[in-house]
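Chemist: generate a structure from the sequence data that follows.
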Amino acid sequence: MTVHLGIDLGTSSVKCVLLSESGEVTAASQVAYGIDRPHPGWAEQDPELWWSATVDAVREVLVRGGALPSSIGLSGQMHGIVLLDERGLPVRPAIIWPDARTRAEAELWRTAVGDAQVTSRCGMPIASGLAGLSLTWLSKHEPAALAAASSVLQPKDWIRFRLTGALALEPTDACATLLFSIVDEQPVPELLALAGVSREQLPPMMATQSVAGEVTRRAADATGLRPGTPVAAGGGDQAMAAIALGLDRPERAAISISSSGTAVVPLELGTRSIATLSRTHHVIAGAHPGSRMAMGVVLAAGLATRWLAEDLLQGLASEGELLEAADAILPGSEGLTANPHLGGLRTPVVDGRPQGAFLGLGFHHRPAHLMRAVVDGVALSLAQSVLATPARSPVKEIVLSGGGSRFAVWHRAIADASGLPVVLSADVDHSPLGAALVGAIAAGQPVDFDSGARIRGRVEPDPVRAAAYRRVAATAAGCGAQPMVSLDTPPISEVTSA
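Modeler: From the prediction side, this is the model:
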C-alpha cells in the first residue's frame, strides 16, 4: 500500500499522519512539548527539541502504520525564526509567534516605514511575534547571535533541513514574516534593513508543492524513513490546513480552534484590495501558486481556555469538563462578558498589551460561566473576521477544525455567533493532512481526497442564541473588544479590482 507522510510542527506538539492513496488516514502520532518563557512576554522553543520530538513522532507513526511513505510533506507554526550558523546548528532558541517582547521595535517600524506601507506590501501588520520584529529585537539586544547566523528559517524549514540537508524558504511562511512582499513574493530591501538581515541570510525560495530534497542517510537512521524519500517544501499550518479543509470551494470559510483561533477565507483579490483588507486581516499566501487567503486571528483560544482551567482556577475541573459544562449555559453567560485577548490583539487592530478581562461578575457565576464567557469572546471575534472578509461569492458555511472541534460548545458558538451553518469535518488535525497531500502532489502521486465527503455533522445556527450573541456583541465594547463588523450586517461580498 502506498502511503504519504505529513508532519506538522505545531506550537505545543508535533503531529504525524500517514495517508493512503485512497485518502484514508492509516496511522497518526503526536509528541508534545512546552513553550519556554525565560522572561515575561517571551516565547521561545529549542529547535533541537523540535527535531527530537519529530524523530519520536515519525518512528511511532511508522510502527503504527506498518509502511514506509513514498513522500513527505511539512506543515508548521508560522512567524517564528530559527537562526543557523555555518555548520547548520541553531545559534539560539527559536523565537515563536506568541512572543510579545517587541513593543519598542514595533514603534521603530511604525516611525521608519509606517503601518500602511508595511501592511500594503506584506499583507501583515506590524505586530509582536512576527519574524521581522523579532529579528530587529535581536539586532539590538543580541547582535552577536544575528551576526553568527548564516541562515534565517521558519520553524518547519528547520525540520526540512534536518531531513534533507537542504536550506529553503517557501511563500506561505516567508510572506508572513514582514520580510517579503505578499504581491510578488520577493524580499523588501527596506524591511530587510530594518530587521537587520541581509538577502544572503535568506535561503532560496521554492514552490510550496515542489520537491525540496530527499531524506538523507543520517535522517533515515534517526527516523526509520527510507533514504531518498522525496520531501516537499511544505507550508505554514494555515495554508496546509486549507487544502485538507476544501477551501477551494468558494462558499466555504474555515475556523480553527487550537492554541490560537483562526478564521480563514480564500480570496480572489487585486493589489488594491489586498492593501485595504490587510488593515483588519492578515493576507497570506496559499499553497497553490498565486493564491491568497484572508485570516483573522485570536492569539489565545485554546491557550485561554487552558489558562482559565489550569492557572486561574487551579485545576478545580479539567478544561474539557468546563467546556462541557459551559455548553449548558446560554450565550451571554447570564450577564458575564469576557475579553479573551490575554496576549494582546492582532486583528482587527494590533495591540500587544494584554487585553483579558471579565465584565459583569456576580455572586451567581460559577467556573462554567467563566468558560462560557471566554468561548463567547473567541467565537464572536472569529465570526466577525469571517463576516468582514470580502469574497466573490458570499460565504455560506464554515468548516470547523482544530482540537476545540471535539467539544459541542464550540460547534454551536461558532454557528450562532456567525449566523452561518457549521460543517464538522471528520478529520481533526488538518495541517498534517494538508502536508501529506502536498508531499504526494510534489512526488507526482496525488491522493484521492474529497474534503466534501469527509463530514461528520452539520450544526445550523439557532435564532434565539444568535440573537443572544448580538446582545453580547453590543456589550462587549465595555470589556475592551474590538468589533470589525456588526453582527446585524450581512457578510461582505464585494471585491475591489486591482
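Chemist: for the rest of this, base every contact and every neighbour count on C-alpha atoms.
Modeler: Noted.
Chemist: Ala317: how many residues sit nearby?
Modeler: Neighbourhood size, Ala317 [other Cα atoms under 10 Å]: 14.
Chemist: and for the nearest residue to it once chain neighbours are set aside, the neighbour number?
Modeler: Using Cα to Cα, 6 or more residues apart in numbering and skipping residues adjacent in sequence, the residue nearest Ala317 is Ala309, 6.6 Å away. By other Cα under 10 Å, the residues close to Ala309 number 23.
Chemist: mind listing what Ala309 touches?
Modeler: Ala309 makes contact with Gly315, Leu316, Ala317, Ser318, Glu319, Leu322, according to Cα atoms under 8 Å, 6 or more residues apart in numbering.
Chemist: ok, now Gly290?
Modeler: Listed by Cα under 8 Å, 6+ apart, Gly290 has no contact partners.
Chemist: would you agree it falls within a strand?
Modeler: No: read with DSSP: H, G, I helix; E, B strand; the rest coil, Gly290 is coil and lies in no strand.
Chemist: how close does Val239 get to Trp50?
Modeler: Let me fix one detail, which is that residue 239 is Ala and not Val. To Trp50, Ala239 is 21 Å away according to Cα to Cα, to the nearest Å.
Chemist: and for Ala168?
Modeler: 18 Å.
Chemist: ditto for Leu130
Modeler: Counting by Cα to Cα - Leu130 and Trp50 are separated by 19 Å.
Chemist: Val350: neighbour count?
Modeler: For Val350, the neighbour count with other Cα under 10 Å is 15.
Chemist: so it touches Ile126, yeah?
Modeler: Yes: using Cα atoms under 8 Å, Val350 makes contact with Ile126 at a distance of 7.4 Å.
Chemist: which residues in the stretch 301-450 of the chain form helices?
Modeler: All helices of the stretch 301-450 of the chain, identified by DSSP state H, counting those that start in this stretch, fall at 302-306, 319-326, 367-387, 408-418, 430-442.
Chemist: structure for this one too, so we can compare:
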Amino acid sequence: MIIGVDIGTSLTKAVVFDSAGVSIAQACTPSEVHHLPGGLVEQDLDQVMDTVTTVVREVASQLDRPVTALALTGQGDGVWLRDAEGGAVRPAISWLDGRANSLLAKWQADGVAREVFRRTGSGMFPGCAAAILSFLDKNEPEALDRAAVAGYCVDAVVQRLTGEITVDVSDASLPFLDPATRRYDEDAIEACGLGHRRSLFAEPSPPKAVFRLDKSGAALLGLPEGLPVTAGPFDLPASAIGAGVRRPGDGILTAGTTLACQVLTRSPEFDREGEPAGMFLCTPAEGEFLRAMPAMVGTASIDWACKLLGIGVAEIGPLLASSEPGAGGVRALPFLSNSGERAPFVDASARAQFSGLSLESDRAELVRALCESIAYAARHCFEAAGLDGTLYACGGGVRSAEWTQIFADVLGTPIVIPSDPGVGARGAVLVAAEALGAPFDAAEWASHARTVEVVPENAEFYRRQGYADYQASLAAARGLWRL
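Modeler: Have a look, this model is predicted:
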C-alpha cells in the first residue's frame, strides 16, 4: 500500500496501485499558480502542502489496509527557497517564470549558457534554478541570505514531512550536475556567478534513499510516524519509468503543461558543440540517463485557444475531426509562453504566430493548425533527443483521440498510451518499491496500454510538406524575435 503523490504545477494527485499496476484508489486537488505582471509566476508552499495533505488523507481513507510508504514526485525546475525548518522565505518561483528572460539572453550572448551546457549537457532557460538564483542574487539578495536551501518542489515537501534537507539527482541535474559523476560541476556554478551561494545547493541523495515521516509530518498526513518516504525522481523521469520506458532509444511524450519529450540512453556522452538546450537527466538507475527536451508549448496553448475562441476543451476533438491535415493552409508557431522556449532551442523572446489566414478560415482550421504545430515541435524535440525505439505518451493532451492521432502521424511512429492516467505517480511507486526491497513486475505494470497506429497518408503529408513548412517558418521567425 504505497501512496504515490504527483505534485504537479496546477494539480496534485495521489494514487494507490495493486500488485498488477492497476489503480485502486486516487484523489486530486488543484494547486494555485499566481501569474503576476512582468511574466512572474509563483506558488505558495503552504498552499501546495495543503494539496498534498488533502489527497493523501483522502486516498488513505479509501484503503482497507495500512499505508506502507509514501512515494513523492512532482514538478521540477524553478526555485523553492526555504529556511532550516522548511519554511518558505519567499513565494516559490515557478519553472514558468520569465523574470530572468533578459539575464538568460545575456548569458546566451556572452557564452555563459554554452559553457554550462558543455559541462553538464543541460541548456539553461529563464525558469531554471541558475537564472532565477542569479536574478535574485542581484535583485533580492536578502531572500537568499535568509535561505538555508535553494531547492525544488519535491524536496520542499520532503523537508516539511521528514525534516530532511535533500534533493533527488534528477532535480539536481539541471543545470549544475555532471551526469557522468552525479556531482555538481563547480566551474558551472562559478560561471553563473553563484559560487558564493554554493551552500544553498543540497547534495543529491544516493540511489534508493529512504526517509521517514517525522512527528509533524505524520500529524499533517494522519499517517504513522516513521513511515518510509521516497523523494523522486521528479515528474519527467517518473513518467518515463511509469509508462514503461526501459530500453535505450525508447522515448516518452508528455502532453501536459510542458510538452516533454524524453529518450533513454546509457551513455553520459552528448554533443558538447550542439545547440545548448534541453536537459541531460540522471535517473534512479546508475548508468541510465534521459535526454529530455521539455518544450514550453503544451496544453496551456490549447487552454489559450479555448479562451480566445470561447469554446470548451471538449470541443477540441470535434473541431479536429472536422478539419483535414494541413488545416486548409493555416500554419502556426505555438510559442505562447511568456518565457519563450527552452527546447530543442532556448530563446526567451520566442513568440507564437499564425499565417495563411483568410476570410474563409474557421475555428477548426485555427485549432488544427495550433495542434499540428505542437506536434511539429514534438518531432523537432525527438529528433534532437535521438528517438529510435518505442514511443510512449501520457498527459492531458493524449486524452484527445484526435490530437493523439495527429501526434502519431506527425511523428511517423505508433504511440503506446498507458491505460491509467497516473503515470508519474506510478513511476514514483515503482522507484519506492525498489528502494524498499519489494519491487513489482515493471513489465506487467507497463502492459496495461493501448496503441495508436499511424495513418500512412497523413504521415506522408506531414513528412513531405507540413513539417518542412514548420521548420521554414521557425527559421524565419527566429531571426525576427526580440525581447
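Chemist: still on that earlier bit, Leu130 and Trp50 of structure 1: which is more packed in?
Modeler: Using other Cα under 10 Å as the criterion, Leu130 of structure 1 and Trp50 rank with Leu130 on top: 26 against 22.
Chemist: map Val330 of structure 2 onto structure 1.
Modeler: Alignment note (TM-score structural alignment): Val330 of structure 2 maps to Leu336 of structure 1.
Chemist: Ala401 of structure 2 reaches Leu320, doesn't it?
Modeler: No: counting by Cα under 8 Å, Ala401 of structure 2 sits too far from Leu320 to count as a contact (9.7 Å).
Chemist: in this structure Ala88 of structure 2 contacts Leu45, no?
Modeler: Yes: assessed by Cα under 8 Å, Ala88 of structure 2 is found in contact with Leu45 at 6.6 Å.
Chemist: more crowded one of those two?
Modeler: Leu45 (25 against 20).
Chemist: so stretch 367-385 of structure 1 matches what in structure 2?
Modeler: Counting by TM-score structural alignment, stretch 367-385 of structure 1 sits on residues 363-381 of structure 2.
Chemist: how about stretch 447-457 of structure 2: buried residues?
Modeler: Of all the residues in stretch 447-457 of structure 2, those buried under the rule 16 or more other Cα atoms under 10 Å are Ser447, His448, Val452, Val454, Val455.
Chemist: apologies, that question was intended for stretch 3-15 of structure 1.
Modeler: By neighbour count, and taking 16+ other Cα under 10 Å as the criterion, the buried residues in stretch 3-15 of structure 1 are 3-15.
Chemist: which stretch of structure 2 lines up against the host helix or strand of Ala253 of structure 1?
Modeler: Using DSSP states H and E, Ala253 of structure 1 sits in strand 252-257. Strand 252-257 of structure 1 corresponds to residues 250-255 of structure 2 when matched by TM-score structural alignment.
Chemist: contact partners of the matching stretch?
Modeler: 236, 239-240, 243, 245, 259-264, 298-299, 378, 387-398.
Chemist: from the buried residues of stretch 447-457 of structure 2, which single one is nearest Gln26 of structure 2?
Modeler: Using Cα to Cα, His448 comes nearest to Gln26 of structure 2 of the buried residues of stretch 447-457 of structure 2, at 17.3 Å.
Chemist: got a list of what the closest one touches?
Modeler: Going by Cα under 8 Å, 6+ apart, His448 of structure 2 touches Pro418, Ser419, Asp420.
Chemist: now with 10 Å?
Modeler: Residues in contact with His448 of structure 2 (Cα atoms under 10 Å, 6 or more residues apart in numbering) are Ala20, Gly21, Val22, Ala243, Val416, Ile417, Pro418, Ser419, Asp420.
Chemist: so which of those belong to strands?
Modeler: If you go by DSSP state E, the contacts of His448 of structure 2 have Val416, Ile417, Pro418 in strands.
Chemist: and which of those residues is nearest Asp409 of structure 2?
Modeler: Nearest to Asp409 of structure 2 out of these is Val416 (Cα to Cα; 13.4 Å).
Chemist: aligned to that closest one, what sits in structure 1?
Modeler: Match for Val416 of structure 2 (TM-score structural alignment): Val423.
Chemist: which residue lines up with Ser23 of structure 2 in structure 1?
Modeler: Mapped onto structure 1 by TM-score structural alignment, Ser23 of structure 2 lines up with Val25.
Chemist: which residues are common contacts for Ala88 and Leu45 of structure 2?
Modeler: By Cα under 10 Å, 6+ apart, the residues touching both Ala88 of structure 2 and Leu45 are Trp80, Leu81, Arg82, Ala156.
Chemist: export those residues to a markdown table and tack on secondary structure, distance to Ser373 of structure 2 and neighbour count?
Modeler: Formatted as a markdown table, those follow (DSSP: H, G, I helix; E, B strand; the rest coil; distance: Cα to Cα, whole Å; neighbours: other Cα atoms under 10 Å):
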| residue | secondary structure | distance to Ser373 of structure 2 | neighbour count |
| --- | --- | --- | --- |
| Trp80 | strand | 33 | 28 |
| Leu81 | strand | 36 | 27 |
| Arg82 | strand | 39 | 27 |
| Ala156 | helix | 35 | 28 |
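Chemist: and these, which two are the farthest apart?
Modeler: Distance extremes for these: the farthest pair is Leu81 and Ala156 at 8.3 Å, using Cα to Cα.
Chemist: hey, what's in contact with both of these two?
Modeler: Taking Cα under 10 Å, 6+ apart as the criterion, Leu81 of structure 2 and Ala156 both touch Leu45, Gly87, Ala88, Ala92, Val149, Ala150.
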